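Student: need coordinates for the below:
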Amino acid sequence: MMITPFYRAALLIGALLLAGCSHNSQERDDTRPQAWLQPGTRVTLPPPGITPALSSQQLLTASVNGKTQSLLVMLNADAQKVTLAGLSSVGIRLFLATYNETGIHTEQSIVAPELPPASQVLADVMLSHWPVSAWLPQLPQGWTLKDQGDRRELRNADGRLVTEIVYLQRKGKREPISIEQHVFHYHITIQYLDD
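Tutor: The predicted structure follows:
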């Protein structure tokens, strides 16, 4: 099965939804994975644990360069690890990524060089689900991440909007429903399948 470049964009979230050259935090852990926020700027991902635990099945629909593609994602996260499985629209597993205290471990079921690194996929997932307080120590100097009503905005040191996440109250929880990545030019909508 051929994986199109569009799957690559869909996976950028976890797309997706899951990204600096310099990092000034004294608490940086060089054993943790990094991801691109914009060209030339990387960030170390926050620790993998989150409470309360998350578990969801999502249909991600990504739009890139006027093309649309869907990807099924199963997300499980608890106080020790994050597990993310990506499936094609016909149910074929494309990848399985686990992030725990020892780093990211991946299994790729289909050889597809255009798939992004697992850390990039996890970055979008964690950016949309993890609290702002987990991200702030990780961000490059001058970058901001703020919740404003039903939106979360990641801005670079110049104040430019890099990523915008829209939320909806669902089952008493605030859940991301779309991610707009303004620098890498992709948009992902998230439909929850476990209602």
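Student: contacts, neighbours, all on C-alpha from now
Tutor: OK.
Student: measure residue 11 to residue 67 for me?
Tutor: 14 Å (CA to CA, to the nearest Å).
Student: looking at these two now, which is surrounded by more residues?
Tutor: More neighbours surround residue 11 than the other of residue 11 and residue 67, with 32 against 8 (other CA atoms under 10 Å).
Student: assign the closest residue to that one other than its chain neighbours to helix, strand or coil.
Tutor: Nearest non-adjacent residue to residue 11, counting by CA to CA, 6 or more residues apart in numbering: residue 121, 5.6 Å away. What DSSP: H, G, I helix; E, B strand; the rest coil gives for residue 121 is helix.
Student: where along this structure do the strands fall?
Tutor: Counting by DSSP state E, one finds strands in the chain at the ranges 34-38, 41-44, 54-64, 67-77, 82-87, 93-100, 103-108, 144-148, 151-155, 161-170, 173-181, 186-192.
Student: this one as well, want them side by side:
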Amino acid sequence: MRQLMPAIGILLVMLTTGCSHQLQRQTCVKLTPEVNYCLAPLLQSSSNSEQALSQKISFTHGEKHHELLTELALDTSDMTLVGLAPIGQPLFTVTYNGGEVLSQQNVLMGEDFKAEYLMAIMQLIYWPHEQVNGYFNQGEMIDFDCQQPRCSALMVNEKHAITIDYSDDNPWKSNVSLHFPAANITLVITPLL
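Tutor: Here you go, the predicted structure:
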């Protein structure tokens, strides 16, 4: 048994280090066949203080439903999003420094996970419209009247390509529902206290 212990330890180290890999991602994403969005610059806080938001995200794509816990952290130099499975298993860490997107992700996320899309969606939800609108090749984010305290949409050819409903005027304190019909995606974000 003593002879097996070092071998088991080495195997465990190999398995845990082999479970994730780092990838450099694109800063521009295709949201619809006609709309590209390039990540906007980082938000500049007047107090230069760090902002962090813990969230539960429920994600539906077609018939598939997933939940994860995230931590979104912003400071003057980085936007970082960390994702965990509901049981606490690390899934990904994505960082945008205003110039490039790097993702460290668990191999269980698969090749289809595109971290840059998640960063783009977070900007559309939390950044002011005037800061993201210059980074679409066409279309723009607008607010529109609805039954919620606030509703926004990505308008493309006079149609809502993406809609975002907020339970509060301040997106950072709000429950958020994002509907993206072209991609068959619904995202529900609940802030955690």
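Student: give me the number of residues near the aligned partner of the residue nearest to residue 11 of the first structure in the second structure?
Tutor: Applying TM-score structural alignment, one finds that residue 121 of the first structure aligns to residue 118 in the second structure. Residues contacting residue 118 of the second structure under the criterion other CA under 10 Å number 13.
Student: for residue 169 of the second structure, see how far away the residue nearest the centre of the second structure is.
Tutor: Geometric centre of the second structure, nearest residue: residue 118, 3.0 Å, by CA atoms, centre = their mean. As for residue 118 of the second structure, its distance to residue 169 of the second structure is 22 Å (criterion: CA to CA).
Student: what about the nearest residue to residue 36 of the second structure once chain neighbours are set aside, how many neighbours?
Tutor: Spatial nearest neighbour of residue 36 of the second structure, chain neighbours left out: residue 30 (4.4 Å); criterion: CA to CA, 6+ apart. Number of residues near residue 30 of the second structure (other CA under 10 Å) recorded here: 13.
Student: just tell me what residue 30 of the second structure corresponds to in the first structure.
Tutor: Match for residue 30 of the second structure (TM-score structural alignment): residue 36.
Student: its match reaches residue 121, doesn't it?
Tutor: No - the pair residue 36 of the first structure and residue 121 fails to qualify as a contact (CA atoms under 8 Å) at a distance of 10.2 Å.
Student: I'd like the next helix or strand past the top helix by length along the second structure.
Tutor: If you go by DSSP state H, the second structure has its longest helix at helix 4-17. Using DSSP states H and E, the helix or strand that follows helix 4-17 of the second structure in sequence is strand 20-25.
Student: and the angle for that next one with strand 101-106?
Tutor: Orientation note: strand 20-25 of the second structure sits at an angle of 160 degrees relative to strand 101-106 (axes from the mean of the first three to the mean of the last three CA atoms, to 10 degrees).
Student: what's strand 20-25 of the second structure packed up against?
Tutor: In terms of contacts (3 or more CA pairs under 8 Å, 6 or more residues apart in numbering; DSSP states H and E), strand 20-25 of the second structure is packed against strand 101-106.
Student: again, 10 Å this time
Tutor: Applying 3 or more CA pairs under 10 Å, 6 or more residues apart in numbering; DSSP states H and E, one finds that strand 20-25 of the second structure contacts strand 90-96, strand 101-106, helix 115-126.
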